[in-house]
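**Student:** need coordinates for the below:
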Amino acid sequence: MENNHSLLGNNMVFSVRTFNNINQIGLKELGNHFQIDGDKADNPDAYILRSQNLHGEVFPENLKAIARAGAGTNNIPVDAATAQGIVVFNTPGANANAVKEAVLASILLSARDYIGATAWANTLSGDDVPKQIEAGKKAFAGTEITGKTLGVIGLGAIGARIANDARRLGMNVLGYDPYVSIETAWNISSHVKRVGDIKDIFAAADYITIHVPLTPDTKDTFNKESFDLMQKGVTILNFARGELVNHADLFEAIEAGVVRNYITDFGTEDLLNKPHITVFPHLGGSTEEAELNCAIMAGQTLRRFMETGEIVNSVNFPTVVQNLSAPYRITLINKNIPNMVAKISTAVSHLNINIDNIINKSKGDYAYTLLDLDESDAEKVANLVANFEADENIVRVRVIKK
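**Tutor:** Below is the predicted model:
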C-alpha cells in the first residue's frame, strides 16, 4: 500500500524513467511537475517506453503508471501491473496513418512484385542491361489492384483508414469487426461493406489485412481452417502481431498455392529467405511523424493522470474523467467486489467529511474511484487515507490537492 500526496501547489515533482528513444518534443508535454530521469531513476513514479520488454521486471514500489508510446502492450506484463495498482496506458491511433501507408504500399508492391523485380534488375551487368531488362521483365508482369477485393479484419483506427483509402484506390472492400465503436463506425465509408462473419472475408478476398490485438481468441486467426476457405492466390498482410498467423499452416497454404504472398512486419527466423514471404523489420509505425505523435499522446495522457487522477487510454483500467473543483481528491484502486462504494462512502461519513463528487468504474477484477472531498482539513484527510490504506481490498491510494 502506498500513499502519494500529489501536492502540486507545493512543487511536487514526479520522477519519470524513460526507456528507448522517446521524442523530446513529446516529453515536453509533461510540463514542469515532471523530472525525466532516464534510466537513473531507482523508484520512479512513472515509466514511458516504446518497445522495451518489461516481462520479468520487478516494478518499483512507487511506480504508478506505465505509458507505452504505441498501441501494442504485449511487451508489458499488464496483469502483474494491475495487481500492483499500476495503470498502463497506450496511444491508440497515434501511429495509425503510418501503418495505413505501410499496408497500402505493401499491397501495391506485392501486386506488381516490385521488390522481386528490383532484386533481379540489380543482378544484371554488361553493356546490354537495357536489352536484358526488356527481355526479362515479362517475368514480373503483375496485376492492378483496381477491382480486386480487400478484406480488412479489425476496423479500429488503422483498419478504418485502410478500408477507406483502399476504396478510393478502386478496390472493393469488405470489413469485419464485431466490436467496432460507434465513433469509428461513423468514420468508415458507406462504400465499405461490413460482414458479420469473418469467414466471408476468407472466402471472398484477394487481399486480407488484419488489425486486431493479440488475445487467446485472435491467436492463430490464420490457420488451416481459415486457409481452406480462401481462394487460390490470396495475399495476406500482417502488420498487427506475428502470432495471429500459424506459420506451419501458412507454409502449407503457400505450397498449395492458396497464399500467393505473405507480407509481415514481424520477422522470425522460420520466415526468412522463403519464397512468397516478405518480412519487414517492424517498420509499420516507424515514421518521424508517428513517433512524435505517440510521444506527445503518451506525455499528455501521463500528465493528466498524475496531476488529476483522470484515466484515458488505459488498457487495464476504465476511462474515468471527473472535473476537480473540491479541495482534495483521493484516487483509489480497489478489488472489484460488492459494496466497495458503500464502504468508501461510510469511511468518509464517519470522519464527518462531505463528498463533493464520486465516480467508480470497474474493469475485470479491479475498479477505480475518484473521490472528491469538500474538506480543507489536511489532518482529517490524512486519517481517511490511513483508513483506506488499512483496507485489504484497496490496492493503491493517492491524494491530489487542488
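**Student:** alpha carbons only for contacts and neighbour counts from here, please
**Tutor:** Will do.
**Student:** which helix or strand contains the residue nearest to Tyr368 when sequence neighbours are not counted?
**Tutor:** Nearest non-adjacent residue to Tyr368, counting by CA to CA, 6 or more residues apart in numbering: Ile333, 4.7 Å away. When elements are assigned from DSSP states H and E, Ile333 belongs to strand 328-335.
**Student:** which residues does that strand contact?
**Tutor:** Strand 328-335 is touched from outside by 85, 309, 365-376, 385, 393-402, with contacts defined as CA atoms under 8 Å, 6 or more residues apart in numbering.
**Student:** among the residues you listed, name the buried ones.
**Tutor:** 85, 309, 366-375, 385, 394-401 (16 or more other CA atoms under 10 Å).
**Student:** from the residues you listed, which land in strands?
**Tutor:** Members of the buried ones among the contacts of strand 328-335 lying in strands (criterion: DSSP state E): 366-374, 394-401.
**Student:** next up, the contacts around the residue nearest the centre of the chain.
**Tutor:** Ranked by distance to the mean C-alpha position of the chain (CA atoms, centre = their mean), the top residue is Ala71 at 1.9 Å. Shown in contact with Ala71 (CA under 8 Å, 6+ apart): 90-95.
**Student:** for comparison, sequence B:
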Amino acid sequence: MFRIHCKNAISEEGLQSLLPNFTLTEAEEEAEGILVRSADMHEEKLGAATLAVARAGAGVNNIPLERFAEEGVVVFNTPGANANSVKELVICEMLLAARNVIPAVHWVAAHKDAPDIAKEAEKGKKQFVGTEICGKKLGVIGLGAIGAEVANAAVALGMEVYGYDPYLSVNGAWRISKEARHATSLEELCKQCDYITIHVPLTDKNPGMIGEKEIAAMKEGVVFLNFSRDKLVDERAMEAALTSGKVRLYVTDFANPLSVKLENAIVTPHLGASTEEAEDHCAVMAVKELMDYLDNGNIRNSVNYPDCDMGVPTSAQRIALLHRNVPNMIGQISAELAKRNINIDKMTNKSRGAYAYTLMDLESCLPAEDEAALRAIPGVIRFRAVTGG
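**Tutor:** Take a look at the predicted model:
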C-alpha cells in the first residue's frame, strides 16, 4: 500500500483515480508520494519515505528541483493538462485589449447614475473604438503545449501567426498549424508582430528575456501578453515602454507590487489554469504519474530526472536506481548482479544533465540482504526494488 499526501486541495476527480493500493494520508512524513499545487516547498524537509512529488500544473518554481534530485526524489509536472484553459484566457484577453473592453466597462460604471445614460453612451463610445484581431500579426514565443494551442486558435481567428522556439521538437512541430510561420530569431518576431505572447518556462537562465533590447525591436504600439511567469519580462523596461507608448498595452496574469501599478496594463490574479476542467485534468495526470512511478518505476514528465518507461513489469523483479550521470555506472551495477548469479532480462538507462536513471527487469530476485551492495556503489542516490523480492 502506497500512501499519498496532498499539500493543497486537489481535485476530487484526480483523487478518485487512485488505485486500490494507494491511500491518502494526513501524515506527510510517512507518504511515499506528495501531490502539490501552489504550496512553497523550498524550505520543506521531506520524510525518508518520500519517493516522488507531483505538481498538478506546469510550473515548478515552488519546488527545489536540484535539492530533491540530490535526495533521490523524482519531481513530476503536468505539461499540457491546462493548455486549453490558458489558451482560452490568452485569446480572451487579446480580444479585450483589441476592443478596449475594460476601459469601456469602467466608463459605463462611472456614468451609471447619468439620467440619460443611453444617450451619453452613444456619445462616449467613440473613445473606445478598437481594432479587429483578424488580419493582425501575432508572435508566439515558445511553442510547447500552450504556445501551440494559442498559435492554432489565432490562425483559426484569421491572424497571421509567427512562432519562435529554438528548442521545438519534431513532435511539437506536428502540433502547429501549417499556416503558422517560423521566425528564425526573437528579434525577427518582435519586428513583425502587432501582438506578442510568451509561453516558455522560467529557468535560472532566462529571467528578463524580454528586456530593453527586445522591446526596442518591437513595433510601435504593440500589445504584449505574459501568461508564463512575471520574471520573464523586465517590468522596469516594460514600464518605460508603456509610458512612451512603444508598448500600447501589457497584459499579464501575475500581480506583483510593480505590475499592479503599471499604467496601460491589464493585470489578472494568475487565472490561466483556474478552471474546473484544468484542475481536474492536472490532478488526474499528476496522480497517474505518481502511481506509475511508485507501482512500476516508470518516469513520465519529470523535471529533475530523465523520462524512462518500461511498461508493466513481467519478470521476477524490477529494480530502479537513481544515480549520478557518471561513466561505468551500468558496469558496476551489472557486476554486483553477476556476483549473485542474477541475469538481467531487460534494462533501460537514461540521463538528464548530472543525473541518470536505470531501470532493470531481473530473471530472479535480488535477496534483500544484498541490496546494500547496490546502494553502496559510488554515485547511487537511491536504490529501490520496485517489484518482487
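**Student:** where does the TM-score land?
**Tutor:** After superposition, the two chains reach a TM-score (TM-score structural alignment, normalised by the length of the second structure) of 0.97; 386 aligned residues with a CA RMSD of 1.1 Å.
**Student:** now which residue in the second structure aligns to the residue nearest to the centre of the first structure?
**Tutor:** Alignment note: Ala71 of the first structure maps to Ala58 in the second structure; criterion TM-score structural alignment.
**Student:** separation between that match and Arg37 of the second structure?
**Tutor:** Distance, Ala58 of the second structure to Arg37 of the second structure, by CA to CA, to the nearest Å: 10 Å.
**Student:** and what of Asn349 of the second structure?
**Tutor:** In terms of CA to CA, Asn349 of the second structure sits 30 Å off from Arg37 of the second structure.
**Student:** the more surrounded of the two?
**Tutor:** Shown here are Asn349 of the second structure and Arg37; by other CA atoms under 10 Å, Arg37 has more neighbours (22 against 16).
**Student:** what's around the nearest residue to Phe383 of the second structure once chain neighbours are set aside, how many residues?
**Tutor:** Leaving out its chain neighbours, the residue that sits closest to Phe383 of the second structure by CA to CA, 6+ apart is Leu321, at 4.6 Å. If you count neighbours by other CA under 10 Å, Leu321 of the second structure ends up with 23.
**Student:** and for Ala119 of the first structure?
**Tutor:** Neighbours of Ala119 of the first structure using other CA under 10 Å come to 10.
**Student:** assign it to helix, strand or coil.
**Tutor:** Classification of Ala119 of the first structure using DSSP: H, G, I helix; E, B strand; the rest coil returns helix.
**Student:** what is the equivalent residue in the second structure for it?
**Tutor:** Structural alignment (TM-score structural alignment) places Ala119 of the first structure against His106 in the second structure.
**Student:** check the gap between its match and Leu95 of the second structure for me.
**Tutor:** On the measure of CA to CA, His106 of the second structure and Leu95 of the second structure end up 17 Å apart.
**Student:** how about Ala83 of the second structure?
**Tutor:** Distance of Ala83 of the second structure to Leu95 of the second structure, given as CA to CA: 18 Å.
**Student:** these two: who's more crowded?
**Tutor:** Ala83 (23 against 16).
**Student:** grab the nearest non-local neighbour of the more buried one.
**Tutor:** Using CA to CA, 6+ apart, the closest residue to Ala83 of the second structure is Ile146 (4.6 Å).
**Student:** repeat that for Gln317 of the second structure.
**Tutor:** Distance criterion CA to CA, 6+ apart; nearest residue to Gln317 of the second structure, sequence neighbours excluded, is Gly388 at 4.4 Å.
**Student:** so the one you found touches Thr314, yeah?
**Tutor:** No - judged on CA atoms under 8 Å, Gly388 of the second structure makes no contact with Thr314 at a distance of 10.2 Å.
**Student:** Met329 of the second structure maps to what in the first structure?
**Tutor:** Per TM-score structural alignment, the equivalent position to Met329 of the second structure in the first structure is Met340.
**Student:** what's Lys136 of the second structure aligned with over in the first structure?
**Tutor:** Using TM-score structural alignment, Lys136 of the second structure pairs with Lys148 in the first structure.
**Student:** and stretch 152-166 of the second structure, which stretch of the first structure?
**Tutor:** Counting by TM-score structural alignment, stretch 152-166 of the second structure falls onto residues 164-178 of the first structure.
**Student:** quick one, strands of the stretch 51-200 of the first structure?
**Tutor:** Per DSSP state E, counting those that start in this stretch, the stretch 51-200 of the first structure carries strands over the ranges 65-68, 87-89, 149-153, 172-176, 193-194.
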